[in-house]
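S.K.: Pasting the sequence and the predicted model now:
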Amino acid sequence: MKGKRIAIIGTYDTKALEMRYVAERIASYGHEGILIDAGPLTGPGTPVHYPNHEVARKAGWELERLVKEGNRETIMAAMAEGVGAILLELFAGGSLEGTIGMGGNQGSAIAATAMRKLPIGFPKVLVSTVASGNIRPYVGETDLMVMFSVSDLVGGPNPVSRSILGNAVAAIVGMVEKGEPIRITERSRTVALTALGNTEAAASRISALLKEKGYEVITFHASGAGGTAMEDLIEQGVFGGVIDLTTHELVEEVVGAGAYVPVKPGRLTGAPAKGVPLVVSLGGLEYLCFGPRETIPRRLRKRKIYMHNPLNANVKASEAEMKKAAYELAKRLNRGRGPIEVLIPLRGWSVYGAPGGPLYEPEGNEALLRTLKKKLKPSIPIRELDCHINDQAFASACVDALLRMMEKQA
């Protein structure tokens, strides 16, 4: 087997021994580690493939000027941009099969930001001293694998860090040797779908109906990262159609609160901009998600609350918030360049929001619908169905609408 090239990202001034240990472990599997120094303070003559001054130049800076004139934020952003540019150049040239980064707060941020530039499906691993906290800023909407280093990465490998780093190397080697790249065989027959636990029954039914008709279905969990990942893949031209069943993330985006705020703003913008046939519904738009009960902001604690599980609280959105979501939904759909239909199940948009459910408040739903009908341009049809979002009839209606638009566009 021909050896693979795996980039090793770290701040060489503080992580030299760890980076060289990782390179040795990669070499023991018959592969080559490509050392990239992301540390702005390493001196000249560093024995790496890409020294820090070259990294800085890739971001448009001379290293000496960057360190002299830049603040910490500017320096970190520049080094991350430079590392990312190197990774993309190697990837585009076919001379990179995987990447592994390591660091504390600063090094993790630089490495993660750079690795997120690589496409979904490309092997990427981060070993971080801060991985047991909130890692969303590091992972974003990508498939970056993150491992907690347990011990600090200072002073060279120790019995604990040797094990952790060795396991991380084994993971990245396994990915580059046996990993599975994303293969989209026929874009025109690949459909994106959004879901949450509250709309899972509908998503399962829609997926089954589409698969029966020979379509490939990729479902995204509408948890902030999932919806953003879908939008990115829509921009890349992966899908021939989209059923955005669960638009929950939009209400958190416009409110600016909740555990499922999109990683990047812009839900429900990709398909309209690309002209991809789009079916939209209102799954989960009537509530906000938070973590355990104590994470709910005090100003919201008098609202209806239902604990989806001990770590996930569903909080009823206010009428004003739902109207704001409807306004933004209409605004984004009105920019559409392709066929769009909005399907509304009148008997509930989620398990908990159905009549008799713990989050049912018809006044908010009605306010959202009034706003949507008023603001949505007449060329985008709104169809109201006398069923619940998880009913078979609604799944069939979504599939029929999408396939009709896709066939007409073909």
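M.R.: Nice, thanks for sending it over.

S.K.: contacts, neighbours, all on C-alpha from now
M.R.: Fine.

S.K.: Quick check: Val279 touching Thr247?
M.R.: No - counting by C-alpha atoms under 8 Å, Val279 sits too far from Thr247 to count as a contact (11.0 Å).

S.K.: Touching stretch 33-45 from outside, list them.
M.R.: Applying C-alpha atoms under 8 Å, 6 or more residues apart in numbering, the contact partners of stretch 33-45 are 5-13, 19, 22-24, 26-27, 48-53, 55, 63, 67, 75, 79-80, 83, 107, 110-111.

S.K.: Among those, which lie within helices?
M.R.: 12-13, 19, 22-24, 26-27, 52-53, 55, 63, 67, 75, 79-80, 83, 107, 110-111 (DSSP state H).

S.K.: Please pick the buried ones from those.
M.R.: Among the ones in helices among the contacts of stretch 33-45, those classed as buried by 16 or more other C-alpha atoms under 10 Å are 12, 19, 22-24, 26-27, 52-53, 55, 63, 67, 75, 79-80, 83, 107, 110-111.

S.K.: quick one: Glu141 from Ile135, how far?
M.R.: Glu141 sits at a distance of 11 Å from Ile135 (criterion: C-alpha to C-alpha, to the nearest Å).

S.K.: quick one, which of those two is more surrounded?
M.R.: Taking other C-alpha atoms under 10 Å, Glu141 and Ile135 do not tie; Glu141 has more neighbours (22 against 12).

S.K.: In which helix or strand does that one reside?
M.R.: Secondary structure assignment for Glu141, by DSSP states H and E: no helix or strand.

S.K.: list the contacts for the closest residue to it other than its chain neighbours?
M.R.: Spatial nearest neighbour of Glu141, excluding adjacent residues (C-alpha to C-alpha, 6 or more residues apart in numbering): Ala225 at 4.6 Å. Residues in contact with Ala225, defined by C-alpha under 8 Å, 6+ apart, are Gly140, Glu141, Thr142, Tyr260, Pro262, Val263.

S.K.: next up, a second structure to put side by side with the first:
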Amino acid sequence: MAGVLLLGTCDTKLDELLFLRDAIKKSSPAVHVVLIDVGRQPVEHEAITYTQKQLLKDHGESKDLGDLPRGEVIKFMANCATKPVKQLYERGDVHGIISAGGSGGTSLASTVMRDALPLGFPKLIVSTVASGDTGPIVEETDITLMYSVVDVAGLNQLLKNVLSNAGAAIAGMATSYYSRKTSESSPSTKRVGVTMFGVTTPAVDAIRTHLESKYKIETYVFHATGHGGKAMERLIREGGLDAVLDLTTTEICDNLTGGVMSAGPTRLDAALEAGIPNIISVGATDMTNFGPRTTVPEKYEDRLLYEHNPVVTLMRTSREEAKAVGEFIAQKIKGSMNKGITTQVWLPKGGVSMISEPGGPFADAEADNALFDAIKTGLAHTAIRVVDDKRAINDPGFAIDIAEALVEEMGIDD
């Protein structure tokens, strides 16, 4: 039987949560619902599977929440709930999770979903803030958000319709997930993550086609938008990838210069820590990303800017910034070598993106050479293979050769 985990604050949303519970069961009578109360105040009700009092006793040292600020309560209860949710998942007792609430409840539920559950597990939140800036809620995960339209504060016909839709949705997702999990076997094909940006798409398309057609390798392409890089690294840590071709490391530029597509300072760590076959290149490191032209910080007004589209403005990486990117990559790799981790770095000297090739708007040999030199200097006298290649990153031959290098690292025969 498929199970759905319903997470909510019963001290403030009990009626709405009970309606949602009934909506799930009406939609799929065979689905069982586990209700966990994560509210500030304890509530007793027969429908609550895991009470707030029991949650605090088992995972919160029976802490008194009375004097804690609201924000601290949310963090504390999220931490408490993460543990039983993870246990329920690992035992195979639940196959989907849902919550409904305002900004506080959404913050709590999304934290639990991100921290306790893997990618691919059904996650749904009915939220009053689902139509706003959802980046901090979803981050690099696959949480599905449904806007409640009205506040989750009293049952009216509109909210009933929304909650009924949500109940039917999570019941269907959980049933499908349960069916897949009970019938699937271990992956029979190798799984490779590849990073891509619009300006490295031709290379990634060629790599993907080559790996899939010649070796039957399943490719997972991650858009290097910040969340994309973090999603790939989350999947690596979950054991969902066998190798990585990190072709497009542009997110490092944004991390160092304050762009809007940073994956943070831990970028590159996951594959190096996992010790899986891993080839790194420098795709799109000629740019930092900002939003519309009017959003570019004033300190960058005099820099070379390029409007990629109406909502994305690119800033050409300077010589100093390119050097810093190269040093970042080299330091990350060197830091992993004492664990016996090895990798390769490929440098496409004919252009690191389609707009930095000779004659392109971002062509800047001095900046590119600063990038290449920083990597080679940083990795000098190590066992790391650094490949100087005269071709551009989007050259079809470069794409095939770097793909073949990864296949060799994976130990796959023709």
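M.R.: Structure received. Quick caveat: nothing in here was measured; it's all calculated off a predicted structure.

S.K.: TM-score for the pair, please.
M.R.: The TM-score (TM-score structural alignment, normalised by the length of structure 1) is 0.92; 401 aligned residues with a C-alpha RMSD of 2.1 Å.

S.K.: Which residue in structure 2 aligns with the residue nearest to Glu141 of structure 1?
M.R.: Under the alignment (TM-score structural alignment), Ala225 of structure 1 maps onto His227 of structure 2.

S.K.: where's Lys190 of structure 2 relative to Cys10 of structure 2, distance?
M.R.: Per C-alpha to C-alpha, Lys190 of structure 2 is found 45 Å from Cys10 of structure 2.

S.K.: and Thr269 of structure 1, how many neighbours does it have?
M.R.: Counted with other C-alpha under 10 Å, Thr269 of structure 1 comes out at 18.

S.K.: The spatially closest residue to His32 of structure 2 that is not a sequence neighbour - how many residues pack around it?
M.R.: Leaving out its chain neighbours, the residue that sits closest to His32 of structure 2 by C-alpha to C-alpha, 6+ apart is Gly3, at 4.8 Å. As a burial measure, Gly3 of structure 2 scores 23 neighbours (other C-alpha under 10 Å).

S.K.: what's the matching residue for Ser350 of structure 1 over in structure 2?
M.R.: Looks like Ser350 of structure 1 aligns to Ser353 there (TM-score structural alignment).

S.K.: State the distance from Ala363 of structure 2 to Glu320 of structure 2.
M.R.: Using C-alpha to C-alpha, Ala363 of structure 2 is found at 16 Å from Glu320 of structure 2.

S.K.: These two: which has the busier surroundings?
M.R.: Neighbours around Ala363 of structure 2 and Glu320, counted as other C-alpha under 10 Å, are more numerous at Ala363. The numbers are 20 against 11.

S.K.: Tell me who's in contact with that one.
M.R.: With C-alpha under 8 Å, 6+ apart, Ala363 of structure 2 has these contacts: Gly351, Ile355, Ser356, Glu357.

S.K.: How about Ala374 of structure 2?
M.R.: Shown in contact with Ala374 of structure 2 (C-alpha under 8 Å, 6+ apart): Lys323, Ala324, Gly326, Glu327, Ala330.

S.K.: What segments of structure 1 are strands?
M.R.: 5-10, 32-37, 98-103, 124-128, 145-148, 190-195, 216-221, 241-244, 278-280, 287-290, 305-309, 312-316, 340-345, 382-385 (DSSP state E).

S.K.: And those strands: which comes nearest Ile296 of structure 1?
M.R.: strand 287-290 (6.1 Å; C-alpha to C-alpha).

S.K.: Buried ones in that closest one, by neighbour count?
M.R.: Tyr287, Leu288, Cys289, Phe290.

S.K.: For the contacts of Ala225 of structure 1, which entry has the maximal number of neighbours?
M.R.: Busiest of the contacts of Ala225 of structure 1 [other C-alpha under 10 Å] is Pro262, holding 27 neighbours.

S.K.: ranges for the helices of structure 2?
M.R.: 10-27, 52-59, 70-90, 103-116, 135-138, 157-183, 201-215, 227-237, 251-257, 269-274, 319-337, 365-378, 396-410.

S.K.: will you turn those into TSV that also has distance to Glu44 of structure 2?
M.R.: Formatted as TSV, the helices of structure 2 follow (distance: least, C-alpha to C-alpha, whole Å):
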stretch	distance to Glu44 of structure 2
helix 10-27	9
helix 52-59	9
helix 70-90	17
helix 103-116	19
helix 135-138	29
helix 157-183	23
helix 201-215	55
helix 227-237	37
helix 251-257	48
helix 269-274	43
helix 319-337	51
helix 365-378	61
helix 396-410	55
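
S.K.: Please identify the most buried of these.
M.R.: helix 251-257 (a mean of 24; mean count of other C-alpha atoms under 10 Å).

S.K.: and Pro265 of structure 2, how many neighbours?
M.R.: 12.

S.K.: quick one: what's aligned to Leu158 of structure 2 in structure 1?
M.R.: Checking TM-score structural alignment: Leu158 of structure 2 goes with Val160.

S.K.: For ChimeraX, write the selection for the buried entries among the contacts of Ala363 of structure 2.
M.R.: To isolate the buried members of the contacts of Ala363 of structure 2 in ChimeraX, using 16+ other C-alpha under 10 Å:
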select :351,355,356,357
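
S.K.: Among the contacts of Ala225 of structure 1, find me the one that's closest to Ile389 of structure 1.
M.R.: Nearest member of those to Ile389 of structure 1, counting by C-alpha to C-alpha, is Tyr260, at 20.4 Å.

S.K.: Might one say that the closest one is in contact with His221?
M.R.: No - using C-alpha under 8 Å, Tyr260 of structure 1 is not in contact with His221; the gap is 10.1 Å.
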